[in-house]
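no sequence on hand, only this structure:
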């Protein structure tokens, strides 16, 4: 690979990329969880939640690509296996199929967890003076804060 000279030291690029790997893992795990709930939600709120979950997982599908591409831009390989995501993610997997109300609660907690990951990675990107990563992380944080608010408003 050619030398990367984008005004960020190699150590700083690696530190930011490591944080972005955690954000990628959180986002991908949340994507899977949301898609699972979209498929399996039942009950009187089925139609609304089915559509709402689809909006969320569609947005997350785009996000994971953007995060992974930023990691690659920084010269680091992006994780791409379930095993890697499970090791890196703060979003906890759900093995059972909860009822609709519990799905909403679980997704709320998961979005809040991603916000916390964003906040920790944001600090690393600030120290590296990495404006591109800062913009990406800040945008993701805002999206997850809004998603958590919307989910909380459903109960």
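Ah, there it is. These numbers come from a predicted model, not from an experiment.

contacts and neighbour counts: CA atoms only from here.
Will do.

and the lengthiest helix in the chain, what does it pack against?
Scanning the chain for the longest helix, with DSSP state H as the assignment, gives helix 10-40. In terms of contacts (3 or more CA pairs under 8 Å, 6 or more residues apart in numbering; DSSP states H and E), helix 10-40 is packed against helix 46-73, helix 82-88, helix 100-127.

tell me what the last one is packed against?
In this structure, helix 100-127 makes packing contacts with helix 10-40, helix 131-153, judged by 3+ CA pairs under 8 Å, 6+ apart.

follow-up on the earlier one: the helices and strands packed on helix 10-40 into a markdown table, with extra columns for distance to residue 34 and mean neighbour count?
Formatted as a markdown table, the entries for the helices and strands packed on helix 10-40 read as follows, by distance: least, CA to CA, whole Å; neighbours: other CA atoms under 10 Å:
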| stretch | distance to residue 34 | mean neighbour count |
| --- | --- | --- |
| helix 46-73 | 6 | 17 |
| helix 82-88 | 16 | 15 |
| helix 100-127 | 7 | 19 |
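
structure two is appended below for comparative analysis:
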């Protein structure tokens, strides 16, 4: 077994880099969705939602950078083109979303896809003893589960 510069199995690190690239593509789609609903939201809840969507896209942008840097740390190359993102993302595309409930549902649906990928990476990174990736996924999952709960509460829906 060949180890990389941070002491992890090279083959497993490459596999994790691939999974993280999948996450990166989906985060980029989520980020674009958030920008779109931030710009296009209309209605009586505009001021509150406009501010909330900005908070979420700033956070998503930070996570995009963290994921890309983790891919580099593992020895991979992060996706960096719109073609890479669009061909690898499963997060739904939110085009021309301007109604409050549609925007919140888009966020919940997007986070569900991110959480599925993150849980898969969490399992793989745990098996690989990759604490850096594991810790990142754990933190992301905790934050996003809370956001889903809050968005579902806003929609007056149960989890």
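Now that the structure is in, tell me what you want to look at. The structure presented is a predicted model; accordingly, all values stated were derived computationally and were not measured.

can you pull the TM-score for these?
Taking TM-score structural alignment, normalised by the length of structure 1 as the basis, the two superposed chains have a TM-score of 0.93; 153 aligned residues with a CA RMSD of 1.3 Å.

now do the buried residues in the longest helix of structure 1.
Under the neighbour-count criterion of 16 or more other CA atoms under 10 Å, helix 10-40 of structure 1 has 12-31, 33-38 buried.

what sits against the spatially most central residue of structure 1?
Most central in structure 1 under CA atoms, centre = their mean is residue 27, positioned 2.2 Å from the mean C-alpha point. Residues in contact with residue 27 of structure 1 (CA atoms under 8 Å, 6 or more residues apart in numbering) are 60, 63-64, 114.

nearest to residue 79 of structure 1 among those?
residue 64 (10.8 Å; CA to CA).

surely the closest one and residue 21 touch.
No. Using CA atoms under 8 Å, residue 64 of structure 1 and residue 21 do not qualify as a contacting pair, with a distance of 10.1 Å.

about what we covered before: quick one, which of the helices and strands packed on helix 10-40 of structure 1 gets closest to residue 135 of structure 1.
Nearest to residue 135 of structure 1, of all these, is helix 100-127, at 9.1 Å by CA to CA.

superpose on structure 2 and give me the mean offset of that closest one.
Following the fit onto structure 2, the mean deviation recorded for helix 100-127 of structure 1 is 1.0 Å by mean CA distance after the TM-score superposition for structure 1.

ok, stretch 142-153 of structure 1 next?
Relative to structure 2, and after both are superposed, stretch 142-153 of structure 1 has an average distance of 1.3 Å to its aligned residues, where the measure is mean CA distance after the TM-score superposition for structure 1.

cool, stretch 28-36 of structure 1 as well?
Comparing stretch 28-36 of structure 1 with its match in structure 2 after superposition yields a mean distance of 0.8 Å (mean CA distance after the TM-score superposition for structure 1).

so what touches that stretch?
By CA under 8 Å, 6+ apart, the list of residues contacting stretch 28-36 of structure 1 from outside reads 53-54, 56-57, 60-61, 64, 85-86, 89, 91-94, 107, 110-111.

repeat that with 6 Å
53, 57, 60 (CA atoms under 6 Å, 6 or more residues apart in numbering).

can you check stretch 114-121 of structure 2 too?
When contacts are defined by CA under 6 Å, 6+ apart, stretch 114-121 of structure 2 is touched by residues residue 137.

kindly report the same for stretch 78-86 of structure 2.
Here stretch 78-86 of structure 2 makes contact (CA under 6 Å, 6+ apart) with 21, 25, 68, 71.

rerun at 8 Å
Contacts made with stretch 78-86 of structure 2 from outside it, assessed by CA under 8 Å, 6+ apart, are listed as 17, 21, 24-26, 28-29, 68-69, 71-72.
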